[in-house]
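Kindly return the folded structure for what I paste below:
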Amino acid sequence: MAGVTAPLRVLIVDDDALVRAGLAMMLDGACGITVVAEAADGDEVPAAADAHAPGVVLMDLRMPRVDGITATRRLRARPDPPEVIVLTTFDSDEDVLRALRAGASGYLLKDTPPDQIVQAVRQVAAGDPILSPRVVRRLMDRAAADAAAGLRARAALDGLTPREREVVLGVARGRSNAAIAAELYMSVATVKAHVSSVLTKLDLDNRTQIALLAHDAGML
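This next block holds a predicted model:
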């Protein structure tokens, strides 16, 4: 019939049966949304997607056999993939970044109010990503911390001589003293002297710390 829009098809993936039941009840009660299937683990997702062609998948993060990151990556590699919202209790920076890199369009925490979960499903289906406000704050804090670390690292390296900075770059690239000496046309003894000077000036203990500082400063 003209003017009638097909309902938005949702697949729920979670190893907790009570969570699946609660989400299904909530979403099926929302106008224009229908839950077409449920899966209890990430390894059940491909078959469920093949059988039911969901437009949006609500994906748990931690599951016994195949985790939500792996399941999301596999889904997003398919032709015409559904959008994925990770819905989890875990909000560590690493979990969020891994999910987004795997192709998730949203990342929500399970304490998100029901109406906001419904809105998130509609939003990602329309092509707009969604993140929990708490997740956004964590990412902003991480970005600020990374920026501050970069400023401190660059300020520290500014106190080195140009030759010492060249040696630092070689160390950061994992080069041996001999390889650095060959690249910079100096003796191995001179390279060792520069490394010792850098460690003293920057109050560092070893070459690994030099490499990390160079990374934070954006030298690599």
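
contacts and neighbour counts: CA atoms only from here.
OK.

Asp216: neighbour count?
When neighbours are defined as other CA atoms under 10 Å, Asp216 has 18 of them.

and the nearest residue to it once chain neighbours are set aside, what helix or strand is that in?
Of all residues beyond its chain neighbours, the one nearest Asp216 is Gly150 (4.9 Å), with distances taken as CA to CA, 6 or more residues apart in numbering. Following DSSP states H and E, one finds Gly150 within helix 133-157.

Alongside the first, I'd like the structure of this one:
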Amino acid sequence: MSKQPIRVFLVDDHALFRSGVRAELDTVADDVEVIGEAGSVAEAVAGARHYKPDVVLLDVHMPDGGGAEVLRQVRAESPEMVFLALSVSDAADDVIAVIRAGARGYVTKTISGRELADALRRVHEGDAVFSPRLAGFVLDAFSDRPGAAPPVDPELDLLTPRERDVLRLLARGYAYKEIAAELFISIKTVETHVSSVLRKTQLSNRHELSRWASDRRLV
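Predicted coordinates for the structure are as follows:
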């Protein structure tokens, strides 16, 4: 019995680039199938929820947001879904942002078709994949050297994914009503989450929560 191909959902705001990636993968990898594509954050979120792919091949920068925003909206509800960032940028901030958000790897658009197919296979199997030199950014960011971000934040780990979503929007200045509309929950539920976050972080007001979230790069 033949092995099922890896189902890939392709996200990039340039249609020509998407066509090129699709054609290249069709040529070099018979075990990789592009099942859908999107050109914006909204389309990416809707498509990921609809197709439920094995791997989302994700652009980092898009006009209405970026890869990290797609990850924030999809990953909490579909933790089994794997994300591989594919970007023209090799800036440390871009790499760290999507890895913190939950991407399994990050490769640049200088990658060949065969290398991209191999990267898709590897992240699908559970490996972390980075283009040369980008791995160093991740190691630095999650190392225990002085001034580096710790790999584990005990306080942050106390929060549920939904509590983090509420906190992130709260820190951006959203009102409770706006948070409720954004997350499709009731205002009462928002209030419950905020109370829980305040209790867990031992903070007393919205201003302190915003600073706490900013310090942990949640905003």
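
picking up where we left off before, and the helix or strand following the helix holding Gly150 of structure 1, what does it pack against?
Counting by DSSP H and E, the element after helix 133-157 of structure 1 in chain order, helix or strand, is helix 162-172. Helix 162-172 of structure 1 sits against helix 177-184, helix 188-202, helix 207-216, with contacts defined as 3 or more CA pairs under 8 Å, 6 or more residues apart in numbering; DSSP states H and E.

so the second one corresponds to what in structure 2?
Here helix 188-202 of structure 1 fails to align to any part of structure 2, judged by TM-score structural alignment.

Remind me which helix or strand the residue nearest in space to the middle of structure 1 belongs to.
When CA atoms, centre = their mean is applied to structure 1, the residue found nearest the centroid is Leu97 (1.2 Å). Using DSSP H and E, Leu97 of structure 1 sits in helix 93-102.

and that helix, how far from the chain's centre?
2 Å (CA atoms, centre = their mean, to the nearest Å).

Can you tell me what sits against stretch 94-113 of structure 2?
For stretch 94-113 of structure 2, the surrounding residues in contact (CA atoms under 8 Å, 6 or more residues apart in numbering) are 21, 24-25, 28, 60, 67-68, 71-72, 75, 82-90, 123, 127-131, 134, 137-138, 141.

swap in stretch 51-58 of structure 2?
6-12, 35-36, 48, 67, 81-87, 120, 123-124.

for stretch 14-24 of structure 1, same thing?
Counting by CA under 8 Å, 6+ apart, 12-13, 35, 38-41, 59-60, 63-64 sit against stretch 14-24 of structure 1.

buried stuff in it?
14-15, 20, 23-24 (16 or more other CA atoms under 10 Å).

so where is it in structure 2?
Across structure 2, the stretch matching stretch 14-24 of structure 1 (TM-score structural alignment) is residues 12-22.

what sits against the spatially closest residue to Ile6 of structure 2 that is not a sequence neighbour?
Closest residue to Ile6 of structure 2 apart from its sequence neighbours, by CA to CA, 6+ apart: Val32 at 4.7 Å. Taking CA under 8 Å, 6+ apart, we find Val32 of structure 2 in contact with 5-8, 25-26, 117.

I'd like the contacts of stretch 14-24 of structure 1 laid out as CSV, including neighbour count, distance to Lys201 of structure 1 and secondary structure.
What follows is the contacts of stretch 14-24 of structure 1, written out as CSV (neighbours: other CA atoms under 10 Å; distance: CA to CA, whole Å; DSSP: H, G, I helix; E, B strand; the rest coil):
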residue, neighbour count, distance to Lys201 of structure 1, secondary structure
Ile12, 27, 56, strand
Val13, 29, 54, strand
Val35, 22, 62, strand
Glu38, 22, 59, strand
Ala39, 21, 57, strand
Ala40, 18, 56, coil
Asp41, 22, 53, coil
Met59, 30, 49, strand
Asp60, 30, 48, coil
Met63, 18, 48, coil
Pro64, 10, 49, coil
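
possible to save the residues you listed as CSV with distance to Leu108 of structure 1?
What follows is the contacts of stretch 14-24 of structure 1, written out as CSV (distance: CA to CA, whole Å):
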residue, distance to Leu108 of structure 1
Ile12, 14
Val13, 14
Val35, 18
Glu38, 18
Ala39, 18
Ala40, 19
Asp41, 18
Met59, 10
Asp60, 10
Met63, 17
Pro64, 20
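
Need the max-distance pair from those.
Val35 and Pro64 (22.9 Å; CA to CA).

hmm, back to that, what is the most widely separated pair among the buried residues of stretch 14-24 of structure 1?
Of all pairs in these, the most separated under CA to CA is Asp15 and Ala24 at 13.7 Å.

okay, the buried residues of stretch 14-24 of structure 1 in CSV with secondary structure and distance to Lys110 of structure 1 next?
Converted to CSV, those look like this (DSSP: H, G, I helix; E, B strand; the rest coil; distance: CA to CA, whole Å):
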residue, secondary structure, distance to Lys110 of structure 1
Asp14, coil, 11
Asp15, coil, 14
Arg20, helix, 12
Leu23, helix, 10
Ala24, helix, 14
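
distance of the residue nearest to the centre of structure 1 from Met59 of structure 1?
As defined by CA to CA, to the nearest Å, Leu97 of structure 1 lies at a distance of 15 Å from Met59 of structure 1.

what do you get for Ser92 of structure 1?
16 Å.

Please apply the same query to His215 of structure 1.
34 Å.

And for Thr34 of structure 1?
16 Å.
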